[in-house]
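J.: sequence first, predicted model second:
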Amino acid sequence: MNLVKKKIYIFISIVCAVFSAYSNAIGMSAFRIYLDQDNPQTDFIIYNHNTLPQECQLKLRHYAFDDAGKMTEYKGEEPLANSAESWVRFSPRKFTLTPQNNQTVKFVMRRKARSEAAEYRSYVSVDCGVEIKSDDDSKKEMISIAPKLVHNLPIIVRTGKLEATLNISNVNIKDGNVYFRLNRTGNRSVYGDVQLIEKSTGDVISEQKTLSLYTETSHSDFHLNLRNKNPADLILRFTENKAFGGTLIAEKDL
């Protein structure tokens, strides 16, 4: 192997090793943050599973959704009407996460007098990373890379009593899958899991977890694999996650 190829090989090997090592370096206690008048504050924990310190920064970002649930990043100068930014405060926003340690970030809902019942949403961007320096045997070359995996977690703030309904429609069985539509109405989002369940045993055949339909979205399409089961023996069920402000259940026979 000539010297140039050897150097390229060493560089690629280092990059692959670093990204493999740090892709799972950061762990989090939740992938959604929820606040309302009964739950005005919550703790969110970030873990460093690696052996090097992580420099972390948290900030709010915003995304918009269309009627069918398509997500796009919002880049406008004025905040979105449903932004949660003025409704929440959190700290710390910037910190060093030492190896094999964790950091608790506290989120608190701001109190506002005479506020109307509504749902607000932003995204907490969790940006953590380290700088790795590696030298070759001659110690004449240095490689500096900063692998990062940015997580964007929705933060939902609800003021007052809000309602939503959900139903399942457009069921179609094709190529070993069941295709269907979740339909949402009301003034709040829904968040939960959809499962394909065997009627006789109650066993879960397949599922999609942590699905969200936000207030801009009236419907969204999904599919699940039948796992070679007879469709007549199965039922579709969507169950809202009670920990995030909902108790809806929607069912549909295939």
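T.: That came in fine, so what should we check first?
J.: make it CA atoms for all contacts and neighbour counts henceforth
T.: Will do.
J.: how far does stretch 125-133 stretch from start to finish?
T.: End-to-end distance for stretch 125-133: 26 Å, by Cα to Cα, to the nearest Å.
J.: ok, now stretch 94-111?
T.: One end of stretch 94-111 sits 24 Å from the other (Cα to Cα).
J.: what of stretch 151-168?
T.: Stretch 151-168: ends 30 Å apart by Cα to Cα.
J.: which residue packs closest to residue 15, ignoring adjacent ones?
T.: Across the structure, with Cα to Cα, 6 or more residues apart in numbering as the measure, the residue nearest residue 15 apart from its sequence neighbours is residue 145 (7.7 Å).
J.: swap that for residue 251, sorry
T.: Leaving aside its chain neighbours, residue 251 sits nearest to residue 237 (4.4 Å; criterion: Cα to Cα, 6+ apart).
J.: elements contacting the helix or strand harbouring that neighbour?
T.: Assessed by DSSP states H and E, residue 237 sits inside strand 234-240. Using 3 or more Cα pairs under 8 Å, 6 or more residues apart in numbering; DSSP states H and E, the elements in contact with strand 234-240 are strand 190-198, strand 249-253.
J.: wait, the residue nearest to residue 15 sits on residue 22?
T.: No - with contact defined as Cα atoms under 8 Å, residue 145 and residue 22 do not form a contacting pair (11.6 Å).
J.: more neighbours: which of those two?
T.: Here residue 145 and residue 22 are compared on neighbour count by other Cα atoms under 10 Å; more neighbours surround residue 22, at 20 against 16.
J.: now the more buried one. Nearest residue, chain neighbours left out?
T.: Nearest one to residue 22, counting by Cα to Cα, 6+ apart, is residue 147 at 6.9 Å.
J.: take a look at this one as well, against the first:
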Amino acid sequence: MNKKTKASSRHSPLVRGLCVTAAALVLTLAANDAQAIRLTMKRVMFEGSQRTADLTIINNTAEEQVYRLGFKTMRMTQGDGLETLEDGVQDPALKSADSMVRFSPRRVTIPAGGSQQVRLMLNKPKDVADGEYRSHFWIRPEAESAKFDPAPQDNAASGPSVQIKMLAGVTLPVFVRVGPMNVTATIANAKAERKGERIAVSMDINREGNRSLYGDVEFTCNGKVLHQVRGIAVYTEIAKRTVRLNVPVPKDGFGGCSAMDVIYRAETADAQYKGGVIAQTQVAIP
């Protein structure tokens, strides 16, 4: 799933009380791939009698890392995926789950190649209204220690430097479902355009019901799966999501098919669809 976030730009000063005459501080930020962190779950679902979930964080880097954990509110938009809401911003279409979910620990140190288990626990109020609640759980490495280099510089104006190495973090949705859940969907406005060795497909997934959608999109021809895109969601704050996906052109062609079947299939853990088809349509092969 294509994800888009908007983070706060407020930062506290990195260095206080450091007197440097005719010098500037140079900050070098190096971002690593999010695969530096791996998780054993892609989403957490509290539904039915489930009250706890154990998430394992795996440090894929070659160094010990310290991670902080927390919740944030993210809103799905019709065409751009997810955006993070700033602190204090409210959206009446969103029902947050963070007040009902506790977790421990809140800060972990994991050796290189090691792992750490985090337990999430549901504490649901007795009078909570029926519906689907969602918050996004984040795991973020702390910045490495600043390294101060007092060595003289070729250019006196450049002065000493501070180097901070930043590592990418990850998020995953945490759901709390209360009461009867039901959702249906349709696929509309499916279009395809050939662009070199791929076919660009756009379509609208329309959602109706009191819970979110989550599944994989399959492109098939005569029952043969040509391409699959995993993890396409439509959350409860929107009734329609426009999705844009790319299908590689098969080396042996499309086997005489003039159209591809587009199938939106639920995951096997889905209590309602149990791995079955949520919605489907056809799109002409250009």
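T.: Good, I have the coordinates. As the structure is a prediction and not an experimental result, all values here were calculated from the model.
J.: hang on, the earlier thing: shared neighbours of residue 145 and residue 22 of the first structure, which are they?
T.: Common neighbours of residue 145 of the first structure and residue 22, using Cα atoms under 8 Å, 6 or more residues apart in numbering, do not exist here.
J.: what about the strands in the stretch 51-200 of the first structure?
T.: Counting by DSSP state E, counting those that start in this stretch, the stretch 51-200 of the first structure forms strands over residues 54-61, 63-65, 71-73, 88-91, 94-97, 102-109, 118-129, 132-135, 142-145, 151-159, 164-174, 177-186, 190-198, given from the N-terminal end onward.
J.: which residues touch the equivalent of residue 166 of the first structure over in the second structure?
T.: Residue correspondence to the second structure (TM-score structural alignment): residue 166 of the first structure is matched to residue 185. Taking Cα under 8 Å, 6+ apart, we find residue 185 of the second structure in contact with 205, 206, 207, 208, 278, 279.
J.: how many neighbours does the first one have?
T.: This means residue 205 of the second structure. Other residues near residue 205 of the second structure come to 24 when the count uses other Cα under 10 Å.
J.: how about the nearest residue to it, chain neighbours excluded?
T.: Taking Cα to Cα, 6+ apart as the measure, residue 205 of the second structure lies nearest to residue 187, with 4.7 Å between them; neighbours along the chain are not counted.
J.: quick check: the one you found touching residue 207?
T.: No - in terms of Cα under 8 Å, residue 187 of the second structure does not count as a neighbour of residue 207; the distance is 9.1 Å.
J.: assign residue 12 of the first structure to helix, strand or coil.
T.: Here residue 12 of the first structure takes the helix state, with states given by DSSP: H, G, I helix; E, B strand; the rest coil.
J.: burial measure for it, as a count.
T.: Once other Cα under 10 Å is used to define contacts, residue 12 of the first structure is seen to have 12 neighbours.
J.: from residue 136 of the first structure, how far off is it?
T.: Relative to residue 136 of the first structure, residue 12 of the first structure is positioned 13 Å away (Cα to Cα).
J.: quick check: chain neighbours aside, which residue is closest to residue 59 of the first structure?
T.: Closest residue in space to residue 59 of the first structure, ignoring its immediate chain neighbours: residue 125 at 5.3 Å, by Cα to Cα, 6+ apart.
J.: what residues are up against the equivalent of the one you found over in the second structure?
T.: When the second structure is aligned by TM-score structural alignment, residue 125 of the first structure is paired with residue 138. Contact analysis of residue 138 of the second structure by Cα under 8 Å, 6+ apart lists 69, 70, 71, 72, 169, 170, 171, 172.
J.: turn those residues into CSV, columns for distance to residue 125 of the second structure and neighbour count.
T.: Listed next are the contacts of residue 138 of the second structure as CSV, based on distance: Cα to Cα, whole Å; neighbours: other Cα atoms under 10 Å:
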residue, distance to residue 125 of the second structure, neighbour count
69, 23, 19
70, 21, 15
71, 19, 20
72, 20, 18
169, 31, 21
170, 29, 17
171, 25, 18
172, 23, 16
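J.: pick out whichever of those sits closest to residue 216 of the second structure.
T.: In terms of Cα to Cα, no member of those lies closer to residue 216 of the second structure than residue 172, at 17.0 Å.
J.: trace that closest one over to the first structure, please.
T.: Across the alignment, which pairs residues by TM-score structural alignment, residue 172 of the second structure is matched by residue 153 of the first structure.
J.: the second structure: which residue goes with residue 58 of the first structure?
T.: The equivalent of residue 58 of the first structure in the second structure is residue 69 (alignment by TM-score structural alignment).
J.: can you verify my assumption that its match contacts residue 104?
T.: No - counting by Cα under 8 Å, residue 69 of the second structure does not reach residue 104; the two are 9.1 Å apart.
J.: could I get the contacting residues of the residue nearest to the match of residue 166 of the first structure when sequence neighbours are not counted?
T.: Among residues not flanking residue 185 of the second structure along the chain, residue 207 sits closest, at 4.6 Å (Cα to Cα, 6+ apart). Residue 207 of the second structure sits next to 183, 184, 185, 186, 213, 234, 238, 239, 240 when contact means Cα under 8 Å, 6+ apart.
J.: also residue 170 of the second structure?
T.: 34, 37, 138, 139, 140.
J.: now list the buried members of the residues you listed.
T.: 37, 138, 139, 140 (16 or more other Cα atoms under 10 Å).
J.: ok, the last one to residue 66 of the second structure distance?
T.: In other words, residue 140 of the second structure. Applying Cα to Cα, the value for residue 140 of the second structure to residue 66 of the second structure is 8 Å.
J.: do residue 94 of the second structure as well
T.: Distance, residue 94 of the second structure to residue 66 of the second structure, using Cα to Cα: 31 Å.
J.: next: residue 133 of the second structure.
T.: 29 Å.
J.: so between these two, which is more surrounded?
T.: Residue environment comparison for residue 133 of the second structure versus residue 66 gives the larger neighbour count to residue 133, 21 against 16, counting by other Cα under 10 Å.
J.: ok so, going back, preserved in the first structure, out of the contacts of residue 185 of the second structure?
T.: Mapping these onto the first structure (both residues aligned by TM-score structural alignment, their matches' Cα atoms under 8 Å) leaves 205, 206, 207, 208, 279 still in contact.
J.: of all those residues, which two lie farthest apart?
T.: Spatially, the most separated pair among these is 208 and 279, at 12.0 Å (Cα to Cα).
J.: alright, calling it a day.
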